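Colleague: Let me see the structure of the following:
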Amino acid sequence: MKNLKRSFSVVCEPPASRINQANDMALEGRHAEAVEIYRELARSGSTFPYLWINLGISLTMLERLEEAAEAFHEAVRRQPSFAQAWGNLGSVLARLGRFDGAALALRQAVELAPSDLGARLNLARALQNAGDLEAIPVAEIAVQMVPQSAEAWCVLGDARLAFGDDDGSLTAYDRARGLDPSCLDGSNNLGLAYFRNGQLEESMSFFEEAVMRRAGDADAWCELGISRLHAGDVPGAIEALRASVERNPSNEYAHSNLVLSHCYSDGHTADDIRDEAIVWAKVHAQTGFELPPVHVASRDKLRVGYLSADFHAHPAGYLYEAMFPHHDRSRFEVFAYSNKDYADDVTRRIAGSADEWKVISDHSDQELAELVRQDGIDVFVDLLGHTPGHRLKAFGLRPAPVQATWLGYFGTTGMPQIDFILADRYVLPERHESHFVERAARMPGCLYVFQPPKLAIEPGSLPARSNGFVTFGCFNNLSKITPEVVALWCQVLRALPDSRMVLNRWPLKSMRVREWYASMFRANGVDPSRIEFRATSGREEYFRSYHDVDLMLDSFPFGGGTTTSEALWMGVPVVSLSAERFVGRMTESILHTVGVPELLPTDASDFVRKALELAGDLPQLEAYRSSLREKTVGSPLCDLPSYTRDLESTFEWMWENRRR
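Modeller: Take a look at the predicted model:
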């Protein structure tokens, strides 16, 4: 928190010599000696109005923040109209992480001194850190007061970024840099704003420059790694994330992203993924402390707690919205713990369908664990794994007698405190159990369920009939589309010189990302002009893109999941090569469930053979086009009530087989 006000002024009243002596010491940086004199004067009953604020300033300079806060509290108690004291109190409380209290103090400072820009900016910062949207209008008033203040525009940009106004944040940062090109030096927020605006090229360039200027900046390395992962540069992402973790081993967020990035890598095995996850757990979640053993209450219903940051308009959020109402309330109680303040219509419907809804984004891990314990949760379900927004450290305190991970992440958490990972016989065969710290809890049917979108879009006719050539496609995240994947696809494309391919993902808006992928195809003997790079924005536009594709080619070792289900619903078959890890077997499970296992090749050469065979059989592709939606919707993949019953029976099995 900036702008701590100093007031070491010369006085001419008794005992002026002692006060001036202390002030001189403070001005010379001899704060410890100054503190002793200020305290001596305080004990003697000095009425000098600046005594307590000067004491607070010296204590602040010594990093004795709790004592400083007490001194500033005394200053405002003695003189409630002292704006400077209120401002300094707010600054110190903010440094102590007490943002609500800081905001209250800084409001007083602003009311007493409305023209004090520093106090107003500190108020905006405190409100932002307290999660209060009022930070934005407070910062907007600041830039209206002093439109030539680069700092004020930076604070406005930070507030807008924090509350999701990504376009507005970039506008503010542009104004700030126009006034002072160096104003954002040392901050990563402009790079984050680029990333959230989908400007991946600018984001990567920003963070590449940042780590060149500040090689020790672990946060910049982390954000560079995340940007590279979204751009499909998995080795570059791992390199940057590893650099971040080396510079700040306590950064659990960077380390989780490193674990996640291993899942996409051809160069890392399932055992490598497990080992990195175990390291994460030992470094970040092995506190040596667990809550006391749970007293298992005797009641008729099993109480299940779901924790996620995706209870909103999100592929996972749509599923929870549809699934929660199907829970058998005669046997289960549903508690939902949301690790995100943001709410939309999907959020509100999910909240309404849960028996208890709790927003826990401002809870510490200890507070969250104690809340789950107080709620009497029997089965506590992590829906995030190592993806953003997770609260694995709270699970590490073992607040519930049964703890499991499901759906949001498809690998081991590395945590012995999580008892089970939900799976099925395809994604986690018995021979793969050594890849997991958790025990496998296999559902009777498919691990996945698909909720078809509420869009009036039919599969349409086979585009190859009107185009005169076959179009392949892949709409998976680019992080799944590695050079090894492109090399295999190019074997298919070279064998069919007239064929085309469509890739569709938002990072392809970036010219740099398109060039990166174009170079991969070019290196494998395929002219990049045959590849169409799309970045559809809306949900309806995205689904209409399937009208231009005859046959989907899946990625490996991290295959499709939601995108596979979407393609089948749109009548487009998916050829998928299974891998020896959970994330590489999701499409296998889906294709078996829908009843089209013939789309699964046995190895890479069979992948090429099968893709070419289908591309040369337009009647078969038309048969898939006309039948796959009905087949998909009529399969267990879309039978949400039955799926929920299977999930419940799995929870009951876990309860019966819990650690005792």
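Colleague: From here on, just use CA atoms for contacts and neighbour counts.
Modeller: Fine.
Colleague: ok, now which ones touch the residue nearest the centre of the chain?
Modeller: Nearest to the mean C-alpha position of the chain, by C-alpha atoms, centre = their mean, lies Pro388 at 2.4 Å. Going by C-alpha atoms under 8 Å, 6 or more residues apart in numbering, Pro388 touches 253, 309.
Colleague: repeat that for 10 Å
Modeller: Taking C-alpha atoms under 10 Å, 6 or more residues apart in numbering, we find Pro388 in contact with 253, 256-257, 260, 308-310.
Colleague: how about CSV for those, with distance to Leu407, neighbour count and secondary structure added?
Modeller: As requested, those are exported to CSV (distance: C-alpha to C-alpha, whole Å; neighbours: other C-alpha atoms under 10 Å; DSSP: H, G, I helix; E, B strand; the rest coil):
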residue, distance to Leu407, neighbour count, secondary structure
Tyr253, 20, 18, helix
Ser256, 17, 23, helix
Asn257, 17, 23, helix
Leu260, 14, 24, helix
Ser308, 10, 23, strand
Ala309, 13, 24, coil
Asp310, 11, 23, coil
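Colleague: any idea which of the residues you listed is the one closest to Arg659?
Modeller: Ser308 (24.0 Å; C-alpha to C-alpha).
Colleague: if we can go back for a sec, before we move on, what SS does the residue nearest to the centre of the chain have?
Modeller: Following DSSP: H, G, I helix; E, B strand; the rest coil, Pro388 is assigned to coil.
Colleague: Compute the distance between it and His284, please.
Modeller: 15 Å (C-alpha to C-alpha, to the nearest Å).
Colleague: same check, this time on Leu568
Modeller: 40 Å.
Colleague: between those two, which one's more packed in?
Modeller: The residue with more neighbours, out of Leu568 and His284, is Leu568; 26 against 18, by other C-alpha atoms under 10 Å.
Colleague: Sequence B follows; please return its structure for comparison with A:
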Amino acid sequence: MTTQTDLPDSPATAMQGPAAADAFNQANAYFKAGQWAQARAAYEWALQQDPQMEAAALQWARCLVRLGDLQAARDAFSQLLRAFPANYSGWLEAGHLCRQQGVPQQAVACYNQAIALVPTRYEARLSLARLLEDQGQMDAGAAQYHHALTAAGADKNRLVHWRMGKFRLERGDAARALESMRQALLVLRVGQAQIDENEHAEMQMDLGDIFMRLGMTEDGHRAFERASAATSEATLVRLADLSFRYNLWQEAQAVLRRNVELHPDSDTAHWNLAHSLAESWNMQEALASLAQAEAIAPQPGAKSMRASVAGRTGDADTALRLYKELADEEGPGSKIHSSAAMSALYSDQLSAQEVADLHRQMFACLGRNARARSSFNNDKTPDRKLRVGLVSADFHHQHPVNIFMQPVLARLDDKAVEVSVYFTGVSYDAQTQLAKRRVARWVEVTTWNDSQLARRIEEDGIDILLDLSGHTNMQRMSLFGQRAAPVQATFLGYPGSTGVPNIDWLVADSVVAPVGSEGLFSEQLVRLPNSVFCFAPETDYPYPDFDPSHVERTLTFGSFNNVPKLTPHTVKLWAAVLKEVPGSRLLLKAPSFNDKGAVEAFAQRFLAEGIARDRLEFRGPVGLADMMAEYADVDIALDPVPYNGGTTTLQALWMGVPVVVKAGGNFVSRMGASFMTAAGLNDWVAQSDADYVRIAAAMARDRQALLSLKRGLRERLQACPAWDIDQYTRDFEGALRQMWVAHCQGQSAAAGKIKA
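Modeller: Just a heads-up that it's a prediction; the model follows:
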């Protein structure tokens, strides 16, 4: 017997299936549970039984939207509205879908149909106001905004202002968003004696977000503090997430701990605390909170969290195995593949070729049915001004992409290059505002799908689209796989080949990608003449005073690299160095070492290699300026393998600390060699583990020579071409021009090296 939870698989069993009403009810249950595929099938079944069931037709279209099948969803809305032309919600949501797909005129038509049907409702008028503002029609948008307020009436005016504020913030227009949010809060205060604490908290969060985007940090913090009076679990979780985005980690965790206190029987409360703790590198407590969540209910994301914890504690191979299992479960196109790819870079067990092959294998599917390069109509004049697009989420404080890219943005020749940033992120601070001022166009695209973004990139006439993320957070690899510009390249954000089809170029240098290594890259190579990264900090970090006492103190090796880089191979290698230099010590600094569990775990790993705890010092995170000052406590830095230090190595050198590095087999394991070679310190570059230990010991023995090097190291760097940011920017422009000329000449991106 067929039940409401056991729908027939095909029309062949229709006579045995449930009635249309029963199928509709079951579909609604699936929809409420977020089981979109099952809901879609059940709505389809209900419509087969009763084609005139209008509510089922609307819900069916909604399922297709949630499943991401947008073309099918448009067809479903067309069917709905042909059959039921007076369906207000159908016209409204069809308009939303058209706006999302980048066909604004059709969206306008849909919204106008909805308005004509029910002039007294505000939703379509407000949506039209949003769309008109998005198109730059501010006066027309303001008129519709006013009509929406009139339609909403006094009891709903706050909702109209509030939603308009959110729409404007999503577009990146924080100033206008602030106007709307202030109006919403004014209506709330004036019109209601009893204010719901959670609704008020939600509004305060949006207000705080706006303040933070505008650089009004103190006002933003006060708004977040007012929001902390909330009691709703969903509201508190959102507040914690927003706080975390703005680097308020301690505040976020305080909110989530309060959430657990208020909702002790909620598995999601424990889960969210566990997730926050893991992101803050508190691994032992994160696992304990995860266990509490699992004791209440099964956690579908538990394997992913355990993979993250494994990677963050230096067990890259376990992380890789778990991420691959999850990616296989989700199938081709799963973003978990990117987590697996990142884990592979840290693995002690994989060869350079195996890492490259794994990337190609995992991301080949992203290029299926991609747009042809020849379909773009950009003017192929080789020497004209170039329109360059940057896709990144990472223009914010302390992120390496921001640190390296800001000085370049400040120096690019605006007569040769026009830069547009397509910002996919959620974290904003003063550095975000600085980057916005330095580019010709800044587009907020965090909530956009790939189709919307690709259409905007083409409308902006982008010639070269640069990925600055690779497989890191908030990347858009699927966009690049489908091709959104005639020339596409990856730069800075990922230390190696992406494996993604249709990324034409990778920016490298001749050390991280030496001649003969081309087979490790799915992209063609454009090699900068000096080093792939140029460290030119825009903040003044006072140089340490290396007085004669440095020769007398205990020789201190050090690493400020994150824990995932401290692989078993690295620990064994560094232990060998300590054994070779009796009496020396090792200072390890990383966010994880705020966690006593992480400290104990690594102390035990070194003890297993014969290094006593009293030869190790562990330090947790501090602000960037304080961290840079701490390099004065280090005599020689040790580079990890196989994932070398990038920013950390360049910071160490800048602060007078030379680095022992090992030249590995691919980009990620040759960054240290690139930097030290560019600095003229080739004798610090090892070719093997034994060579690494020998070099470290030799450099440690001659303390006077070491002191002399340290005293003049920054001046030495500033005299090297690789630290000349003006020249580096010209070289980078040359790389862009080389890519463009190759495209104009119809070349298949011949690999090359630009001229110094």
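Colleague: Stretch 572-590 of the first structure aligns to what range in the second structure?
Modeller: Mapped onto the second structure using TM-score structural alignment, stretch 572-590 of the first structure covers residues 657-675.
Colleague: where along the stretch 401-550 of the second structure do the helices fall?
Modeller: Applying DSSP state H, counting those that start in this stretch to the stretch 401-550 of the second structure gives helices spanning 430-438, 450-459, 477-481, 549-552.
Colleague: Packed most tightly, which of the ones you listed would that be?
Modeller: helix 477-481 (a mean of 23; mean count of other C-alpha atoms under 10 Å).
Colleague: Show where that helix falls in the first structure, residue numbers please.
Modeller: Going by TM-score structural alignment: helix 477-481 of the second structure matches residues 392-396.
Colleague: chain center to that stretch: distance?
Modeller: Remark: stretch 392-396 of the first structure is offset 16 Å from the chain centroid, using C-alpha atoms, centre = their mean, to the nearest Å.
Colleague: which residues sit against that stretch?
Modeller: 252, 281, 284-291, 307, 363-370, 372, 380-382, 384-386, 403-405, 413, 415-418.
Colleague: try 8 Å this time
Modeller: By C-alpha under 8 Å, 6+ apart, stretch 392-396 of the first structure touches 284-287, 290, 365-366, 368-369, 382, 385-386, 403, 415, 417-418.
Colleague: Strands of the second structure, residue ranges please.
Modeller: 386-392, 417-423, 441-444, 464-467, 487-490, 505-509, 524-528, 556-559, 585-589, 616-619, 636-638, 659-662, 685-686, 752-753 (DSSP state E).
Colleague: closest to Glu251 of the second structure out of those?
Modeller: Closest to Glu251 of the second structure of the strands of the second structure, according to C-alpha to C-alpha: strand 616-619, at 21.5 Å.
Colleague: Onto which residues of the first structure does that closest one map?
Modeller: Against the first structure, strand 616-619 of the second structure falls on residues 531-534 (TM-score structural alignment).
Colleague: how near is Ser461 of the first structure to Pro573 of the first structure?
Modeller: 14 Å.
Colleague: who's more crowded, these two?
Modeller: Using other C-alpha under 10 Å as the criterion, Ser461 of the first structure and Pro573 rank with Pro573 on top: 24 against 15.
Colleague: Distance of the more buried one relative to Pro453 of the first structure?
Modeller: 18 Å.
Colleague: cool, and Arg585 of the first structure?
Modeller: 24 Å.
Colleague: which of the two has more neighbours?
Modeller: Legend: neighbour count by other C-alpha under 10 Å for Arg585 of the first structure and Pro453, higher for Arg585 (25 against 14).
Colleague: Return the closest of the contacts of stretch 392-396 of the first structure with respect to Gly236 of the first structure.
Modeller: His386 (19.2 Å).
Colleague: Find the nearest non-adjacent residue to that closest one, please.
Modeller: Closest residue in space to His386 of the first structure, ignoring its immediate chain neighbours: Ser256 at 5.1 Å, by C-alpha to C-alpha, 6 or more residues apart in numbering.
Colleague: For the equivalent of that neighbour over in the second structure, give its distance to Leu128 of the second structure.
Modeller: Using TM-score structural alignment, the equivalent of Ser256 of the first structure in the second structure is Ser338. Distance of Ser338 of the second structure to Leu128 of the second structure, given as C-alpha to C-alpha: 37 Å.
Colleague: ok, now which ones touch Gly473 of the first structure?
Modeller: Gly473 of the first structure touches 501-503, 549-553, counting by C-alpha under 8 Å, 6+ apart.
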